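Engineer: One predicted model, sequence on top.
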Amino acid sequence: MFPTPIAKTSRTWQISYQILVPLVMLIWLLPLLAVANFSVKPEADFVNGNYWGIPSSFDAISNYGKVFFESNMPRYLFNSLLITIPTVIGAVALSCMAGFALGVYKFKGNLLIFFIFIAGNFVPFQILMVPVRDLTVSMNLYDTKTGLVLFHIAFQTGFCTLFMRNFIRALPFPLIEAARVEGIAEWRIFLYVVLPLMKPALAALAVLIFTFIWNDYFWAVVLTQGPDAQPVTAGITEFNSQFRAAYHLMSAGSIVAALPPVIMFFLMQKHFIAGLTLGAVK
């Protein structure tokens, strides 16, 4: 039923496994390596058709300098921070409270409300493009960071509530009952009993939502235009023009845009893994 551990397999399979894992990893990393290679190439290499070969000269300082000092990339990065951080805080805060209510209290309609939260995750977000855009226009939120933040919070709260509700239901309920016997108010139980136990889940969820929102491209293009509100994923298209595409600058901008989620993952790696594996072993 379960796969045999590698250590208990034949020596031939162990050697094959040790060869295949780095090979598969290299194939998986090829697109990223190609973008990194493009980001240090001079523009002449693309004109001459040297797409995949060794750069004729390493122009990393020039390319990344143009990205930071001769474009709106710093502004796009700042926009992404102003969009992503409030979204993470809002979605996680709302889902903690909703998950606590749905996971701890037993009332009529509990499952129905929970299913409504989940149902939004099964709707293809592309079909919402026109109504969401019309809604933001009617509310004067089109092409604003506030509109994008509110939409992302609304869209991500369903998944976050599913995550938090299931996590809270796995917590030892006698702790909550003991707090109630002591006469502690429900909001204090949430703040001082349940919330401290949810730190691994909060860290894991924050990393996931941060990555989802930071890497969003579809809604960034649909709901914003121009450097005043666009995040970095949409702002990279600034290096394209009608008759020319600066692939070397676009690649450098892509590497810069990918760094914040990677940095956050490594900073929160310990808590992220703990949050995903908590409850897997008793």
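Structural biologist: Okay, I see it. Numbering: from 1, shown residues only.

Engineer: can we go C-alpha only for contacts and neighbour counts from here?
Structural biologist: Fine.

Engineer: where exactly do the strands run in the stretch 51-200 of the chain?
Structural biologist: Counting by DSSP state E, counting those that start in this stretch, the stretch 51-200 of the chain yields no residue ranges for strands.

Engineer: okay, which residue is most central for the chain?
Structural biologist: Nearest residue to the geometric centre of the chain (C-alpha atoms, centre = their mean): Thr211, 1.7 Å.

Engineer: element containing that one?
Structural biologist: Under the criterion of DSSP states H and E, Thr211 resides in helix 199-214.

Engineer: Identify each buried residue in that helix, please.
Structural biologist: When burial is assessed from 16 or more other C-alpha atoms under 10 Å, helix 199-214 yields the following buried residues: 200-214.

Engineer: For the residue nearest to the centre of the chain, which non-adjacent residue is closest in space?
Structural biologist: Across the structure, with C-alpha to C-alpha, 6 or more residues apart in numbering as the measure, the residue nearest Thr211 apart from its sequence neighbours is Pro261 (5.7 Å).

Engineer: For the one you found, which residues are in contact?
Structural biologist: Contacts of Pro261 were listed using C-alpha atoms under 8 Å, 6 or more residues apart in numbering, and they are 207, 210-211, 214.

Engineer: ok, of those residues, which one's closest to Leu23?
Structural biologist: Minimum distance to Leu23 across the contacts of Pro261 is 26.4 Å, recorded for Thr211 (C-alpha to C-alpha).

Engineer: What spatial separation is found between the closest one and Ala170?
Structural biologist: Computed as C-alpha to C-alpha, to the nearest Å, the Thr211 to Ala170 distance reads 26 Å.

Engineer: Was I right to think Ala201 contacts Gly279?
Structural biologist: No - assessed by C-alpha atoms under 8 Å, Ala201 is found out of contact with Gly279, at 11.0 Å.

Engineer: Provide the contact partners of stretch 220-236 at residue level.
Structural biologist: For stretch 220-236, using C-alpha under 8 Å, 6+ apart, the contacting residues are 72-73, 75-80, 83, 129, 133, 136, 142-145, 147-148, 214-217, 250, 253-254, 257.

Engineer: Show the buried residues in those.
Structural biologist: When neighbours are counted using 16+ other C-alpha under 10 Å, the contacts of stretch 220-236 contain these buried positions: 72-73, 75-77, 79-80, 83, 133, 136, 142-145, 147-148, 214-217, 250, 253-254, 257.

Engineer: Next step: these restricted to helices.
Structural biologist: Applying DSSP state H to the buried ones among the contacts of stretch 220-236, the entries found in helices are 73, 75-77, 79-80, 83, 133, 136, 145, 147-148, 214, 250, 253-254, 257.

Engineer: circling back to that earlier point, my read is the residue nearest to Thr211 is in a helix, agree?
Structural biologist: Yes - the assignment for Pro261, made by DSSP: H, G, I helix; E, B strand; the rest coil, places it in a helix.

Engineer: and it, how far is that from Ala91?
Structural biologist: With distances defined as C-alpha to C-alpha, the gap from Pro261 to Ala91 amounts to 17 Å.

Engineer: for Leu150, same thing?
Structural biologist: 10 Å.

Engineer: putting a second one here so we can go through both:
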Amino acid sequence: MTTTATPRPATGRAGGGDRGATRRRPSGRRHYGTHLFLVAMAVLWLVPLLWTLYTALRPKEVTDRYGYWSLHGPLNLENFATAWTQGGMATYFGNSAIITIPSVLLTLALASMMAFAVSRFSWKFNLTLLIMFTAGNMLPPQVLAAPLFEMFKHTPLPYSISASGSLLDTYYAVIAVEVAFQLGFCTFVLANYMKALPGELTEAALVDGAGVWRQYSRIILPLCRPALAALGTLEVIWLYNDFFWPLLFIHSGDQLPITTGIKNLQGQFLLDYNLIAAGATITVIPTLIVYLALQRHFVAGLTLGANKG
């Protein structure tokens, strides 16, 4: 008697694999709510900017006749040329560069050193120092305005350095305050990033005879380039747009940064909003250039660790 083996249906691992493949397929759901929210936020941010640019391109006579919320009249660049010459934009751009560039470089340099100390070494006061640096950002700047003003006023400097004979009415006062207030945030961000780096890197360097400075400058600092680029972009935007501290500490009109120089576009009896809009648009150009130049590093720094775990 002969028997014929009937093939069994493949319901084992292959079936499980098919079901697993089915489960791994994307569901195909469309996040309409998320997309609608993002579009609404983009419109909310873009409409004022675009309307400011549109106002800057319109002559004042046209807006006086038809109103600012109209679409009549020609468009030209006369307001930009007038704002550049009448407002002294070239001088104020230079003043902003004198304040912003050293402030950003000093902040990143000091913050990276402090972050290296509290993240790569275990000692008694590393957590305490990190908390102190971070807690400094909790104080509103206005609380310290009067004490800092009096302190700078009574800090003597040679007249060859300061025309006022004190730290007041100098770039040094603004730079020192900007660095002090931004140091805590940058230290906190860089310390968290450095803690994520493998500890074997510095241990291997220590075995090879590398000192602390070489570990910091040759090993850790190059690996922090994305984080430094992201922080550098943010710091340039924040310090360049700062209005409070320069207005408080600098009294000479020819030393004010660009954010306070826009006041020169205001008339004594009449406000030319078209001219002010043109001046405000001009002030945005440097920060826009910095962001576009560092956009790739900025996005990479913001998304660090997004794919971990």
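Structural biologist: Arrived safely. No experiment lies behind these values; they were computed from the predicted model shown.

Engineer: Between Leu150 and Ala91 of the first structure, which has more neighbouring residues?
Structural biologist: A side-by-side neighbour count of Leu150 of the first structure and Ala91, using other C-alpha atoms under 10 Å, places Ala91 first with 25 against 17.

Engineer: got the contact list for that one?
Structural biologist: Counting by C-alpha under 8 Å, 6+ apart, Ala91 of the first structure has contacts 153-154, 156-157, 160.

Engineer: hmm, which of the residues you listed are the buried ones?
Structural biologist: Buried subset of the contacts of Ala91 of the first structure (neighbour count, 16+ other C-alpha under 10 Å): 153, 156-157, 160.

Engineer: now those residues as a markdown table including distance to Val40 of the first structure?
Structural biologist: Conversion of these to a markdown table gives the following (distance: C-alpha to C-alpha, whole Å):
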| residue | distance to Val40 of the first structure |
| --- | --- |
| Ile153 | 37 |
| Gln156 | 36 |
| Thr157 | 40 |
| Cys160 | 39 |
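
Engineer: Which part of the first structure matches stretch 101-119 of the second structure?
Structural biologist: Across the first structure, the stretch matching stretch 101-119 of the second structure (TM-score structural alignment) is residues 85-103.

Engineer: can you tell me which residue in the second structure aligns to Lys8 of the first structure?
Structural biologist: With TM-score structural alignment defining the correspondence, Lys8 of the first structure maps onto Gly28 in the second structure.

Engineer: burial measure for its match, as a count.
Structural biologist: As a burial measure, Gly28 of the second structure scores 6 neighbours (other C-alpha under 10 Å).

Engineer: Run a quick neighbour tally on the aligned residue in the first structure for Ile131 of the second structure.
Structural biologist: Aligned counterpart of Ile131 of the second structure in the first structure: Phe115 (TM-score structural alignment). Summarising burial for Phe115 of the first structure: neighbours were counted as other C-alpha under 10 Å, giving 13.

Engineer: give the contact list for Phe115 of the first structure.
Structural biologist: No contacts exist for Phe115 of the first structure under C-alpha under 8 Å, 6+ apart.

Engineer: mind checking how far it is from Phe122 of the first structure?
Structural biologist: Between Phe115 of the first structure and Phe122 of the first structure the computed distance is 11 Å (C-alpha to C-alpha).

Engineer: Which residue numbers in the second structure does stretch 200-214 of the first structure align to?
Structural biologist: Across the second structure, the stretch matching stretch 200-214 of the first structure (TM-score structural alignment) is residues 226-240.

Engineer: how far out from the middle of the chain is the matching stretch?
Structural biologist: Averaged C-alpha coordinates place stretch 226-240 of the second structure at 4 Å from its chain's average position (C-alpha atoms, centre = their mean, to the nearest Å).

Engineer: do the same with stretch 67-84 of the second structure
Structural biologist: Using C-alpha atoms, centre = their mean, the distance from the centre of stretch 67-84 of the second structure to the centre of the chain it belongs to is 30 Å.

Engineer: can you check stretch 13-22 of the first structure too?
Structural biologist: The gap between the average C-alpha position of stretch 13-22 of the first structure and the chain average comes to 31 Å, counting by C-alpha atoms, centre = their mean.

Engineer: cool, and stretch 292-304 of the second structure?
Structural biologist: 11 Å.

Engineer: Flag every buried residue along it.
Structural biologist: Of all the residues in stretch 292-304 of the second structure, those buried under the rule 16+ other C-alpha under 10 Å are 294-295, 297-298, 300-301.

Engineer: do stretch 258-278 of the second structure as well
Structural biologist: Neighbour counts using 16+ other C-alpha under 10 Å place 258-262, 264-265, 273-278 of stretch 258-278 of the second structure among the buried residues.

Engineer: now swap in stretch 255-263 of the first structure and tell me
Structural biologist: Residues of stretch 255-263 of the first structure classed as buried by neighbour count (16+ other C-alpha under 10 Å): 255-257, 261.

Engineer: In the second structure, which residue range corresponds to that stretch?
Structural biologist: Stretch 255-263 of the first structure corresponds to residues 281-289 in the second structure, going by TM-score structural alignment.

Engineer: Tell me roughly how far the match of stretch 101-119 of the second structure lies from the second structure on average.
Structural biologist: Taken over the aligned residues, the distance from stretch 85-103 of the first structure to the second structure averages 0.5 Å (mean C-alpha distance after the TM-score superposition for the first structure).

Engineer: quick check, distance from that stretch to the centre of its chain.
Structural biologist: Put simply, stretch 85-103 of the first structure sits 16 Å off its chain's centre (C-alpha atoms, centre = their mean).

Engineer: Also stretch 195-206 of the second structure?
Structural biologist: The chain centroid and the centroid of stretch 195-206 of the second structure are separated by 29 Å, computed with C-alpha atoms, centre = their mean.

Engineer: Contacts for it, please.
Structural biologist: So stretch 195-206 of the second structure is contacted by 119-120, 215, 219 (C-alpha under 8 Å, 6+ apart).

Engineer: what span of the first structure lines up against it?
Structural biologist: Residues 169-180 of the first structure are where stretch 195-206 of the second structure aligns, with TM-score structural alignment as the criterion.

Engineer: how about the matching stretch: buried residues?
Structural biologist: Within stretch 169-180 of the first structure, the residues that count as buried by 16+ other C-alpha under 10 Å are 171, 176, 179.

Engineer: what's around the aligned partner of Thr224 of the first structure in the second structure, how many residues?
Structural biologist: Thr224 of the first structure maps onto Ile250 of the second structure when the alignment is built from TM-score structural alignment. As a burial measure, Ile250 of the second structure scores 19 neighbours (other C-alpha under 10 Å).

Engineer: cool, Val67 of the first structure as well?
Structural biologist: Applying other C-alpha under 10 Å, we find 22 other residues in the vicinity of Val67 of the first structure.
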